[in-house]
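>>> Dropping the sequence and predicted coords here.
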Amino acid sequence: MRHLKTTTHPDIEGLDSTTIFNRNAARAIVLDGEDILLLYTERYHDYTIPGGGLDEGEEVIAGMVRELKEETGARNIRDIEPFGIYEEFRPWHKNDADVVHMISYCYTCKVDRKLGETAHEHHEVQNGMEPVWMNIHQAIAHNERTMAESPKKGMSIERETFLLNLIADELLK
């Protein structure tokens, strides 16, 4: 799978003398014309691509399908194709490491437009996460406004907005 981008949080000065926790994630890019299936999170006022961390020993595509079903209620997931890898290094605020190295494996796929029931985790419910079909250009503009105006902006919205722009440039031609 092709490498899309590597980002490093500005607080990380170097990786040589740090303890790194490796985390793999899978993300699902679901387009229907210029509409894309996203998650709106009220707490962060942003739109994100469905996906998340892989369970221990879980295959990447199986994890992508699981996350997509849980977060959006997607049905009839099909035509899965690799899109690319987004890699990031962030501070890790737990005792077992200084830095988390997260690799997001991104795949395109198709789903039925009508979504089923979600199975959100407690923190997702608390954060006000909801699946939505949205015009990709409107989602990009929204996230860019949020990045410019929000003091809560972090690396996640930067990753998501980068991916949304790349998707629009490459897949909507």
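Yep, that arrived. Predicted model only: the values in this text are computed from it and were never measured. Numbers count the residues shown, from 1 in each chain.

>>> going forward, measure contacts and count neighbours with C-alpha atoms only.
Fine.

>>> So which elements touch the host helix or strand of R23?
Assessed by DSSP states H and E, R23 sits inside strand 20-32. Applying 3 or more Cα pairs under 8 Å, 6 or more residues apart in numbering; DSSP states H and E, one finds that strand 20-32 contacts strand 35-41, strand 51-53, helix 60-72, strand 97-110.

>>> wait, which of the ones you listed is closest to V125?
Nearest to V125 among the helices and strands packed on strand 20-32 is strand 35-41 (9.3 Å), distances taken as Cα to Cα.

>>> Could you check the angle the closest one makes with helix 60-72?
Here the directions of strand 35-41 and helix 60-72 differ by 70 degrees (axes from the mean of the first three to the mean of the last three Cα atoms, to 10 degrees).

>>> So which elements touch strand 35-41?
Looks like strand 35-41 contacts strand 20-32, strand 46-48, strand 129-135 (3+ Cα pairs under 8 Å, 6+ apart).

>>> Second structure follows, compare the two:
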Amino acid sequence: MRLLKSTIHPDISDMSARQFTRKATRAIVLKGENILLLYTKRYHDYSLPGGGIDDGESHVAGLVRELKEETGAHDVKDVQAFGLYEEFRPWHKADFEFMHMQSYCYICSIDDELLEPELESHEISNGMYPIWMNIHQAISHNEHTMANSQKKGLSIERETFLLKLIVSELLAS
């Protein structure tokens, strides 16, 4: 899979320090200029649906599971690789100094009807919910959050980069 971007958080100074790798999938589901996203009230941002790949799970199986859990999407088909976004970010728990986050992005289609999401408790408490959103409005919203919000999360830069790349590569005519 092609590497879309690799970033190192400015707080990481020693790349030989103890790290662990977290692999995740991200779904790109488009209907014209609308895209299926997750809005998270806590961070005031839009992100692609997806999440961690379980041990022994394929990327596509993880993608299908995460889409169902976070958005209620079903009948996932036409899955195509888009690219890998990797991040080296601080980790503030015992045993590791930083995390190597690998986000494998896939384009896919889903059934038009969304079923009830099966959000985890932390996703619910963060105010997360699925929404179809105009991709240009989502980018503008995230850019405003990055420029003006103290509560922005670490993922917003990745998500905004990916949304802009989706526009330039998948929506450009």
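Happy to help now that I have it. On a predicted model such as this, the values are computed, not experimentally measured, just so you know.

>>> List the buried residues in the longest strand anywhere in the second structure.
Taking DSSP state E as the criterion, the second structure has its longest strand at strand 77-90. Within strand 77-90 of the second structure, the residues that count as buried by 16 or more other Cα atoms under 10 Å are V79, F82, G83, L84, Y85, E86, E87, F88, R89, P90.

>>> circling back to that earlier point, including distance to L172 of the first structure and mean neighbour count, could the helices and strands packed on strand 20-32 of the first structure go into a markdown table?
Shown next, in a markdown table, are those (distance: least, Cα to Cα, whole Å; neighbours: other Cα atoms under 10 Å):
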| stretch | distance to L172 of the first structure | mean neighbour count |
| --- | --- | --- |
| strand 35-41 | 10 | 22 |
| strand 51-53 | 21 | 21 |
| helix 60-72 | 21 | 21 |
| strand 97-110 | 13 | 20 |
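
>>> Dump those into a markdown table; add distance to T19 of the first structure as well.
Below are those laid out as a markdown table (distance: least, Cα to Cα, whole Å):
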| stretch | distance to T19 of the first structure |
| --- | --- |
| strand 35-41 | 31 |
| strand 51-53 | 20 |
| helix 60-72 | 24 |
| strand 97-110 | 5 |
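
>>> and of those, who's closest to I29 of the first structure?
Among these, strand 97-110 sits nearest to I29 of the first structure (Cα to Cα), with 4.5 Å.

>>> Can you state the mean residue-to-residue distance of the closest one versus the second structure?
Relative to the matching residues in the second structure, strand 97-110 of the first structure has an average distance of 0.4 Å after the fit, by mean Cα distance after the TM-score superposition for the first structure.

>>> Please identify which of the helices and strands packed on strand 35-41 of the first structure is closest to M155 of the first structure.
Set against M155 of the first structure and scored by Cα to Cα, these come closest in strand 46-48, at 11.9 Å.

>>> Give me the distance between the residue nearest to the spatial centre of the first structure and D11 of the first structure.
The residue lying closest to the centre of the first structure (Cα atoms, centre = their mean) is I49, at 4.3 Å. Distance from I49 of the first structure to D11 of the first structure, counting by Cα to Cα, to the nearest Å: 25 Å.
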